[in-house]
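In: Following is a predicted model, sequence given first.
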Amino acid sequence: MSAGQSQDEFIARRRASWKELEQLLVLGKELHRSAPAEISRAASLYRSVCADLMRARAQFGPDVVRYLDGLAGRAHNLLYGTRAYRLAGLWELLVRDFPRTLRRRWQFFALANALFYLPFILGMLGALASVEFAETVLPSQTLARMESMYEQGFYAGRDVHEDSQMAGFYVLNNVGIAFRCFATGILFGLGSLFYSIYNGMVIGVVIGWVIRAGHGGNILTFVCGHGPFEQTAVVISAAAGLQMGWALVKTDGLTRMGSLRAQGKELGHLIVGAAAMLVIAAVIEGYWSPSAAPPELKWAASGVFILFVTAWLSLGGRRRRGARPVGARPEGAGASR
């Protein structure tokens, strides 16, 4: 640009760039969900507007400066501003990002399932076969308490105030278990491995012991409702812990902290999803599992819950057939491939 360029010439020369940036600002969608090329273009236009603003302040009148100042401010907020918390964003994370991340990291999920359910089966069969085995895993007083808890069943239901208290207890207890399974993954995954095996063994021994005592129908009918959510969430938490531990082992050339930061977004998806499942499990365990509903109805509900969890984790976030990603060009648009 020549040093003696007039304001009208400056505006005429730069107007197209400003209008293009304005169009990006009024699209009505968050820029981080746009195509990479769109984000890069918006950043380039923002830098050029900043340069225009500096020149306008030095050479031209307040009207041009005011317009460019407002345009640059809006673009800065779009590119660098903190996104407001939205319930819709949480919903999108749960129904889309969470199951997508879990499927993408299926190896850790499969390993966590094996680490939980193999000891679970071993513990249950061991308790059914041997008193000595059960008492090696848990003290005899604990086993006796578990037996007495399920001796009467829940045909009379439970007081609604007690239900509310227990629902709160289950939230804290379940979150504590899941937190240990995840957080101890910082020990290169060894903590998550230990707690997965430990939880599976203990739960298996408790169920096997109560079945051995003749109250298997009571305990299985009690856990069948919340189990699909609770146990799946605990396993997912352990999978996230294993993923965190593996990030500290296999850094791909990054520092360990850098490798951990690179996994942060995915770990966040898994933990938020697991936390939501634990809240659902606590509500079911607090109000539905101990209710006086017929066992047949509880098992039918369990089947529905299993189908729901399976569909959520296996189908959630999948694009409809023929749907294009956000920001993708229609076929034939742009340069040929």
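Out: Nice, I can see it. Numbering: from 1, shown residues only.

In: okay, CA-based contacts and neighbour counts for the rest of this
Out: Will do.

In: biggest helix in the chain, by residue count?
Out: Looking across the chain with DSSP state H, the single longest helix is helix 216-249.

In: gap between that one and the chain center?
Out: Computed by C-alpha atoms, centre = their mean, to the nearest Å, the separation of helix 216-249 from the middle of its chain amounts to 14 Å.

In: just checking, next helix/strand downstream of it?
Out: In the C-terminal direction, the helix or strand that comes right after helix 216-249 (DSSP states H and E) is helix 256-262.

In: chain center to that next one, what's the gap?
Out: Distance, stretch centre to chain centre, for helix 256-262: 19 Å (C-alpha atoms, centre = their mean).

In: So which bits of it are buried?
Out: Applying a neighbour-count criterion of 16 or more other C-alpha atoms under 10 Å, one finds 259, 260 buried in helix 256-262.

In: Residues in contact with that helix: which ones?
Out: Helix 256-262 is touched from outside by 244, 247, 248, 249, 251, 252, with contacts defined as C-alpha atoms under 8 Å, 6 or more residues apart in numbering.

In: Please pull up the helix or strand immediately following it.
Out: Per DSSP H and E, helix 256-262 leads on to helix 264-283 as the next helix or strand towards the C-terminus.

In: adding another structure so you can compare the two:
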Amino acid sequence: MDLDAYVAAHQEQWRRLEALVARRGRLTGAEADELVTLYQRVATHLSVVRSSAPDAVVVERLSALVARARSVVAGAHTPMWRDVARFFLVSFPAATYRSAVWWVPTAVAFFAVCWAIGWWVAGDPDLQAKLVPPQAVKQLVEHDFVDYYSSEPAAEFAFGVWTNNAWIAAGCLVLGVLLGVPVVNILWLNALNVGVAGGLMWAHDRADVFFGLITPHGLLELTAVLIAAGAGLRLGWTVVDPGPRPRLRALAETGRATVGMALGLAVVLLVSGVIEAFVTPSGLPTWARVGIGVVAELAFLGYVVGFGRRAVRAGETGDVSEAERGDVLPTAA
């Protein structure tokens, strides 16, 4: 066999297989089929060269190419650390950034309701008496509100706060599919609690204590919950108005991105829980405790805007990768 002629005849196929192997994970259906066909052909070429003209250089090249192609065809798994990195650098910030049109207005409405309730409670002694007995109010503003943050060992307190807030966020994300009604209820209950507590503290000249204790962890904690609520409301609206996509497909795509946010928000809430357990009740001056909370909040928002905007501009939606979604039928816009 003329080895040079054989190489010249099949060189383009080898180069094409090398190009397809290099694009592993980003192949279309037709390209994947082509890769399998070329893998079989090149494996045959390797066998022919070994038996008829065993040139060491050609055999080594084809052996390496066939081995790499086999790993793609056989479905070699991407290292887990790459999936984790992609989630936190691409998927989660993209989903959070894209849903900002929902969670930013949700946050504005939430804080407006909190402020209105707090102002109403602080300015109406009769309402205060109806809500909480006077002796209980004194106990709350002078002892309970402050003592709450050191009521348990810090590690146990952090874990308890984290799990509670994670369940609230998960509820907002998952229950949003019920047209968003449970999400509105969750937001209302939280706004009521914050507003009443703040109003009572303000009415008894303890507003500085209230904001000094709630701000360090509350900024990040409420941001995470409000992001979950906004994403849940978006999911509920997708049920009502799926846009140009079929309803089930739109719900599946939005749902995957929404539920996937739960993991990222759990990490954010873990950070806020640590701050609440170790920073909020600490002996640091108020400006230092509040400063830590502000830095954590700005760092998270910067992360969402920086990584999220870049990912969205690259076409990311926060959904799973194209290879994991499966094929879908085209639809008319």
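Out: Nice, I can see it. Quantities reported herein were computed from a predicted structural model and do not represent experimental measurements.

In: Can you pull the TM-score for these?
Out: Remark: TM-score between the superposed chains equals 0.74 [TM-score structural alignment, normalised by the length of structure 2]; 303 aligned residues with a C-alpha RMSD of 4.0 Å.

In: Specify, as a residue range, where the longest helix of structure 1 falls in structure 2.
Out: Against structure 2, the aligned range for helix 216-249 of structure 1 is residues 207-240 (TM-score structural alignment).

In: follow-up on the earlier one: which one (most neighbours) among the contacts of helix 256-262 of structure 1?
Out: The member of those surrounded by the most neighbours (other C-alpha atoms under 10 Å) is residue 244, with 27 neighbours in all.

In: if we can go back for a sec, which other helices and strands does the longest helix of structure 1 contact?
Out: helix 106-129, helix 160-183, helix 190-212, helix 256-262, helix 264-283, helix 295-315 (3 or more C-alpha pairs under 8 Å, 6 or more residues apart in numbering; DSSP states H and E).

In: Now do it and helix 264-283, the angle between them.
Out: Here helix 216-249 of structure 1 runs at an angle of 170 degrees relative to helix 264-283 (axes from the mean of the first three to the mean of the last three C-alpha atoms, to 10 degrees).

In: and helix 216-249 of structure 1, how far from structure 2 on average?
Out: Once superposed with structure 2, the aligned residues differ from helix 216-249 of structure 1 by a mean of 1.1 Å; criterion: mean C-alpha distance after the TM-score superposition for structure 1.

In: Show me what counts as buried in that helix.
Out: Of the residues in helix 216-249 of structure 1, those with enough neighbours to count as buried (16+ other C-alpha under 10 Å) are 216, 218-248.

In: If you count neighbours, what's buried in stretch 280-292 of structure 1?
Out: Counting neighbours by 16+ other C-alpha under 10 Å, one finds that the buried residues in stretch 280-292 of structure 1 are 280, 281, 282, 283, 284, 285, 286, 287, 288, 289, 290, 291.

In: Let me fix that, I meant to ask about stretch 143-150 of structure 2.
Out: In terms of neighbour count (16+ other C-alpha under 10 Å), stretch 143-150 of structure 2 has its buried residues at 145, 146, 149.

In: any idea what the second one is structurally, helix, strand or coil?
Out: Spelled out, it's residue 146 of structure 2. In the three-state summary, residue 146 of structure 2 is assigned as helix, counting by DSSP: H, G, I helix; E, B strand; the rest coil.

In: Look up how far residue 196 of structure 2 lies from it.
Out: For residue 146 of structure 2, the distance to residue 196 of structure 2 equals 16 Å [C-alpha to C-alpha, to the nearest Å].

In: ok, now the last one?
Out: In this structure, residue 149 of structure 2 and residue 196 of structure 2 are separated by 18 Å, where distance is defined by C-alpha to C-alpha.

In: just residue 38 of structure 2 next, same as before
Out: In terms of C-alpha to C-alpha, residue 38 of structure 2 sits 70 Å off from residue 196 of structure 2.

In: try residue 244 of structure 2
Out: Counting by C-alpha to C-alpha, the gap from residue 244 of structure 2 to residue 196 of structure 2 is 44 Å.

In: who's more crowded, those two?
Out: When residue 244 of structure 2 and residue 196 are compared for neighbours, residue 196 comes out ahead with 24 against 10, by other C-alpha under 10 Å.

In: I appreciate the help and will end here.
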